[in-house]
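Colleague: Dropping the sequence and predicted coords here.
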Amino acid sequence: MTDLLRMSASELRHAFGKGELSPVEVTRSYLDRIANHNPRLHAYLEVFSEGAMRQAQASEQRLASGLPVGILEGVPLALKDLIHIQGRRTTSGSTVHAQRAPSAITATVANRLMAAGAVVLGKANLVEFAYGGWGTNAGLQSPVNPWDSQRARCVGGSSSGSAVAVSAGLAAAAIGTDTGGSVRIPSAFCGLTGLKTTQGRVSNHGFDLVSHTLDTVGPMAWSAHDAALLLQAMHGPDPQDPATLNHAPEDFISRMGEPLKGLRISMAPDDILGDVDPWVRVAVQEAVCVMQSLGWQRRDEAFAGIDFVADQAETGVIISSEAHAAHGRLLADEPPAGDSASRARLMSGATISAQRYVQALRSRELRSQAFARVFDHTDLLVLPTLPITARPLDALDENDLSPSRLTRFVGYYGLSAIALPCGLSPEGLPISVQLVAPAFHEGLLLRAGAAFQSLTNFHRARPSDH
């Protein structure tokens, strides 16, 4: 049964369709595993045991009927707990919401996933108010990385619980949000494939946002094929999110096998990357060799003049300002104890003037137009998702921006990106390579990811089950 719970969403979907597995039995097994492991791993804040079983039973009936079924029929998922589901409390990872009334609405993403047949196992843990890259949450207990059974290590944030749920075999896939790396960072630390979508590709309706300018929704799963399934179910115009209305739906799944020979890739040079763990550097270089074996052409000159690390501060101005506007009032007076690091980042927005905030937005617009010209010379930028591997929880410096140093520029410039497992460190910890594309090129990223994974097995690695 442990092996069954380490199957990918695509593999489960196939087995359900063939009648080889039962959604009811698989869901029950996931719930049993959650009960056994969640007290140590802190992946979930709430588990929907009864609701999940009802959804699994409905899926099983639909599959048995011979009628058309959804593309995620019976597949068990975890949703980050800033996604509203009617009748369920949304905490956003904060103790201030411990007594919050159940939600009156269901997010568009949640509705679409359930309409596609997905079984929602529960709400996943996260950094308080989704504002942090290490994945810690002192108020509600920090999720623990399942790749090290001897020492508690970080998971990455802010979609921390979503990553643990999948990598520990507590869900087949999960949904996270990415502002400056919050899907890609935990995916990288936990050996997953994580897709950062373009804002407007997937509806943000029904979310507790940290930054309405930068927040995006993305899948976290074992493979690019899994991510394509989830994106297919989630994306598309939504009248309740105007940003989505100008972008027609796409068929990501049917295009997954399209050839990519001749694709131009640009590997980031060392002077741009800065300090990178040596085993990370080697693994990414080897990943580029695999990509070249696919017939992809290197065009490293595209990186000439790029300094995306300098955009860290500007991104921080936007996020802090908008996070404080959205949540600052909740921390007034004497709020219950929570995560001091996340709260300090959020409350720093109170000191940012309206003029500085507007300047940051205008600067982003102008600089994004200039950055877009990079893609005149290349199709994909290639660089490590993270310069490091998972660090011990008891040795973290919350002021260290290492987790987001190579991811923030993607959100700042309005691009799309995918994090792909590409190796293991000497300690057996996941290493990840990041592919970055222009806005609304998720299909290209998914196809490129699938092509890379057709020649590698890093996405098939699983942590030891202790």
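Modeller: Everything's here; your move.
Colleague: going forward, measure contacts and count neighbours with C-alpha atoms only.
Modeller: Fine.
Colleague: burial measure for residue 50, as a count.
Modeller: The tally of other residues near residue 50 (other CA atoms under 10 Å) stands at 11.
Colleague: For the chain, which segments are assigned as helices?
Modeller: Taking DSSP state H, the helices of the chain run over residues 9-17, 23-41, 49-65, 108-115, 160-167, 184-189, 224-234, 270-273, 278-293, 312-327, 340-347, 354-371, 408-412, 442-454.
Colleague: Minimum distance to residue 73: which of these has it?
Modeller: Across the helices of the chain, residue 73 has its closest neighbour in helix 49-65 (5.9 Å, CA to CA).
Colleague: Go through that closest one and flag the buried ones.
Modeller: For helix 49-65, the neighbour count (16 or more other CA atoms under 10 Å) marks 49, 52-53, 55-60, 62-63 as buried.
Colleague: Take the helices of the chain and write them to TSV, including distance to residue 253.
Modeller: Below are the helices of the chain laid out as TSV (distance: least, CA to CA, whole Å):
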stretch	distance to residue 253
helix 9-17	11
helix 23-41	22
helix 49-65	21
helix 108-115	16
helix 160-167	21
helix 184-189	21
helix 224-234	6
helix 270-273	33
helix 278-293	21
helix 312-327	33
helix 340-347	37
helix 354-371	29
helix 408-412	24
helix 442-454	9
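Colleague: just so I know, which of those lies nearest residue 136?
Modeller: Nearest to residue 136, of the helices of the chain and by CA to CA, is helix 160-167 at 7.9 Å.
Colleague: middle-most residue in this structure, spatially?
Modeller: Nearest to the geometric centre of the chain sits residue 183, at 2.1 Å (CA atoms, centre = their mean).
Colleague: isn't that one right next to residue 194, touching?
Modeller: Yes - the criterion here is CA atoms under 8 Å, and residue 183 meets it with residue 194 at 5.8 Å.
Colleague: between those two, what contacts are shared?
Modeller: 218-220 (CA atoms under 8 Å, 6 or more residues apart in numbering).
Colleague: Buried ones only from these, please, as a ChimeraX command.
Modeller: To isolate the buried ones among the shared contacts of residue 183 and residue 194 in ChimeraX, judged by 16+ other CA under 10 Å, type:
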select :218,219,220
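Colleague: Quick check: of the shared contacts of residue 183 and residue 194, which lies closest to residue 437?
Modeller: Using CA to CA, these come closest to residue 437 at residue 218, 15.0 Å.
Colleague: also this one, for the comparison:
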Amino acid sequence: MAEALVRPIAALARDLAQGRTTSRELVEVALARIADAGGEGGRAFTKVHAQGALLAADVSDRLRKEGVVPSALAGLPVSIKDLFDIAGDVTTAGSKILRDAAPATADAVAVARLRAAGAVVIGRSNMTEFAFSGIGINPHYGTPLNPYDRPRRRIPGGSSSGAAVSVADGMAAFALGTDTGGSVRIPAALCGIAGFKPTRARVPLEGAFPLSTTLDSIGPLAPTAACCATVFQILAGEEPRPLVAAALPGLRLGIPKNHMLEDLDIEVMQGFESAIQRLARRGAKLVELAVPEFDEAAKANVGGGISPPEAYAMHRKWID
């Protein structure tokens, strides 16, 4: 049943357009997956908006019959990382410190844009406390397990842990996450889906609990890179447009010789080599080069980098 949602957004949108499914059916599938006692719904989500999602799905189906389809996201269930404001909800940012905070009075800008595009908010996804880790562990609300090799209880990656698991496990068609130093990209990679960190502030940060005011970015997690591009158009406030693949013949791609490819596991190196060779066969020109800035950045991060002092400035009232 979960496989119904673990499909590209374009395929789901096509099924909706051709009447092969409805938003209500997709939302019911997502809710059933979340409620499955043998699954990860109880750890992937901190709050489920079951009734609100079903109501929104029915509205979406009715509007579709009237010819109103705001975007390719219309009628699709989305999970929202629990550091975004949702009107009427408490935003905990994965911490028990904020459990008794006042509810948000308005949606975060990113959430509002997804709603305006017709997406159905299915619930709040779990995360690393205050988004400060790439592992995905949360001692307060539980840690959703990676969908791969689950009996061995592998980590999901973080900090957008619940977001990645919700998509990989068919509890949402796509997810809204944040990325400061890998918090979208790491869990997406570990859970076998795609994740995209846009340029900082390309998506407005209003209504998102901050970690690093310099590095925070809002981005999607979804089954494919094309799905991420579709969601990003909406998040960035752009008019939806057809996605056109870039021509590869003649495209020069730099392959760093230093730092980034050092000390890799053999499986990771093999995967990387396979990917760049596929690009080369399609006409891309691979150029090896040294990028000394990578080494300098690594040295700068030995002492913690930019994020910790900025996070301390935000959290000092709970630390001091």
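Modeller: Yes, it's here. The structure presented is a predicted model; accordingly, all values stated were derived computationally and were not measured.
Colleague: TM-score of the superposed pair?
Modeller: The pair, once superposed, lands on a TM-score of 0.93 when counted by TM-score structural alignment, normalised by the length of structure 2; 318 aligned residues with a CA RMSD of 1.9 Å.
Colleague: coming back round to it: figure out which of the helices of structure 1 is closest to residue 121 of structure 1.
Modeller: Comparing those by CA to CA, helix 49-65 comes nearest, at 5.5 Å.
Colleague: That closest one vs structure 2 - mean distance after superposition?
Modeller: Compared with structure 2 after fitting, helix 49-65 of structure 1 deviates on average by 0.7 Å (mean CA distance after the TM-score superposition for structure 1).
Colleague: can you give me how far that helix is from the chain middle?
Modeller: How far helix 49-65 of structure 1 lies from its chain's middle: 27 Å, per CA atoms, centre = their mean, to the nearest Å.
Colleague: swap in stretch 308-317 of structure 2?
Modeller: 24 Å.
Colleague: how far apart are it and its match in structure 1?
Modeller: When structure 1 is superposed, stretch 308-317 of structure 2 averages 1.5 Å from its matched positions, counting by mean CA distance after the TM-score superposition for structure 1.
Colleague: Can you list the buried residues in that stretch?
Modeller: By neighbour count on 16+ other CA under 10 Å, the buried set for stretch 308-317 of structure 2 is 310-311, 314.
Colleague: Kindly name the residues of structure 1 that line up with it.
Modeller: Mapped onto structure 1 using TM-score structural alignment, stretch 308-317 of structure 2 spans residues 320-329.
Colleague: Any idea which of the helices of structure 1 gets closest to residue 206 of structure 1?
Modeller: Residue 206 of structure 1 sits nearest to helix 108-115 of all those, at 6.5 Å, using CA to CA.
Colleague: Quick one: average offset of the closest one versus structure 2, please.
Modeller: Aligned to structure 2 and superposed, helix 108-115 of structure 1 gives a mean residue distance of 0.3 Å (mean CA distance after the TM-score superposition for structure 1).
Colleague: So what touches that helix?
Modeller: Applying CA under 8 Å, 6+ apart, the contact partners of helix 108-115 of structure 1 are 70, 72, 83-85, 120, 202-206, 230, 233-235, 238.
Colleague: How about the contacts made by the nearest residue to residue 61 of structure 2 once chain neighbours are set aside?
Modeller: Nearest-residue entry for residue 61 of structure 2: residue 23, 6.0 Å, with adjacent residues in sequence omitted and distances by CA to CA, 6 or more residues apart in numbering. Contacts here follow CA under 8 Å, 6+ apart; on that basis residue 23 of structure 2 touches 16, 57-58, 60-61, 75-76.
Colleague: can I get these in CSV with distance to residue 277 of structure 2?
Modeller: Supplementary listing: the contacts of residue 23 of structure 2 in CSV, determined by distance: CA to CA, whole Å:
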residue, distance to residue 277 of structure 2
16, 37
57, 43
58, 47
60, 43
61, 44
75, 38
76, 35
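Colleague: preserved in structure 1, out of those residues?
Modeller: Mapping those onto structure 1 (both residues aligned by TM-score structural alignment, their matches' CA atoms under 8 Å) leaves 16, 57-58, 60-61, 75-76 still in contact.
Colleague: roughly how far apart are the residue of structure 1 most remote from its centre and residue 27 of structure 1?
Modeller: The centre of structure 1 is farthest from one residue, residue 65, which by CA atoms, centre = their mean lies 34.3 Å away. Distance of residue 65 of structure 1 to residue 27 of structure 1, given as CA to CA, to the nearest Å: 19 Å.
Colleague: where does residue 310 of structure 1 sit relative to residue 316 of structure 1, distance-wise?
Modeller: 11 Å.
Colleague: Those two: which has the busier surroundings?
Modeller: Here residue 310 of structure 1 and residue 316 are compared on neighbour count by other CA under 10 Å; more neighbours surround residue 316, at 19 against 11.
Colleague: Now do the contacts for the more buried one.
Modeller: Contacts of residue 316 of structure 1 (CA under 8 Å, 6+ apart): none.
Colleague: now swap in residue 69 of structure 2 and tell me
Modeller: Taking CA under 8 Å, 6+ apart, we find residue 69 of structure 2 in contact with 63, 118.
Colleague: and if you look at residue 280 of structure 2?
Modeller: Contacts for residue 280 of structure 2 (CA under 8 Å, 6+ apart) come out as residue 286.
Colleague: how about it, what's its match in structure 1?
Modeller: Alignment note: residue 280 of structure 2 maps to residue 292 in structure 1; criterion TM-score structural alignment.
Colleague: repeat for residue 298 of structure 2
Modeller: Using TM-score structural alignment, the equivalent of residue 298 of structure 2 in structure 1 is residue 309.
Colleague: burial count for that match?
Modeller: Using other CA under 10 Å, residue 309 of structure 1 has 16 neighbouring residues.
Colleague: Same question for the one 10 residues further on.
Modeller: Residue 319 of structure 1 has 25 neighbouring residues, counting by other CA under 10 Å.
Colleague: what's the answer for residue 299 of structure 1, then?
Modeller: The local packing of residue 299 of structure 1 (other CA under 10 Å) involves 17 other residues.
Colleague: Contacts only, for the residue lying closest to it once chain neighbours are set aside.
Modeller: Nearest-residue entry for residue 299 of structure 1: residue 266, 4.9 Å, with adjacent residues in sequence omitted and distances by CA to CA, 6+ apart. By CA under 8 Å, 6+ apart, the contact set of residue 266 of structure 1 is 298-303, 378-382.
Colleague: hmm, try it at 7 Å
Modeller: Each residue near residue 266 of structure 1 by CA atoms under 7 Å, 6 or more residues apart in numbering is listed here: 298-300, 302, 378, 380-382.
Colleague: Next, format those as JSON lines and append distance to residue 126 of structure 1.
Modeller: Listed next are these as JSON lines, based on distance: CA to CA, whole Å:
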{"residue": "298", "distance to residue 126 of structure 1": "37"}
{"residue": "299", "distance to residue 126 of structure 1": "38"}
{"residue": "300", "distance to residue 126 of structure 1": "36"}
{"residue": "302", "distance to residue 126 of structure 1": "36"}
{"residue": "378", "distance to residue 126 of structure 1": "35"}
{"residue": "380", "distance to residue 126 of structure 1": "30"}
{"residue": "381", "distance to residue 126 of structure 1": "29"}
{"residue": "382", "distance to residue 126 of structure 1": "28"}
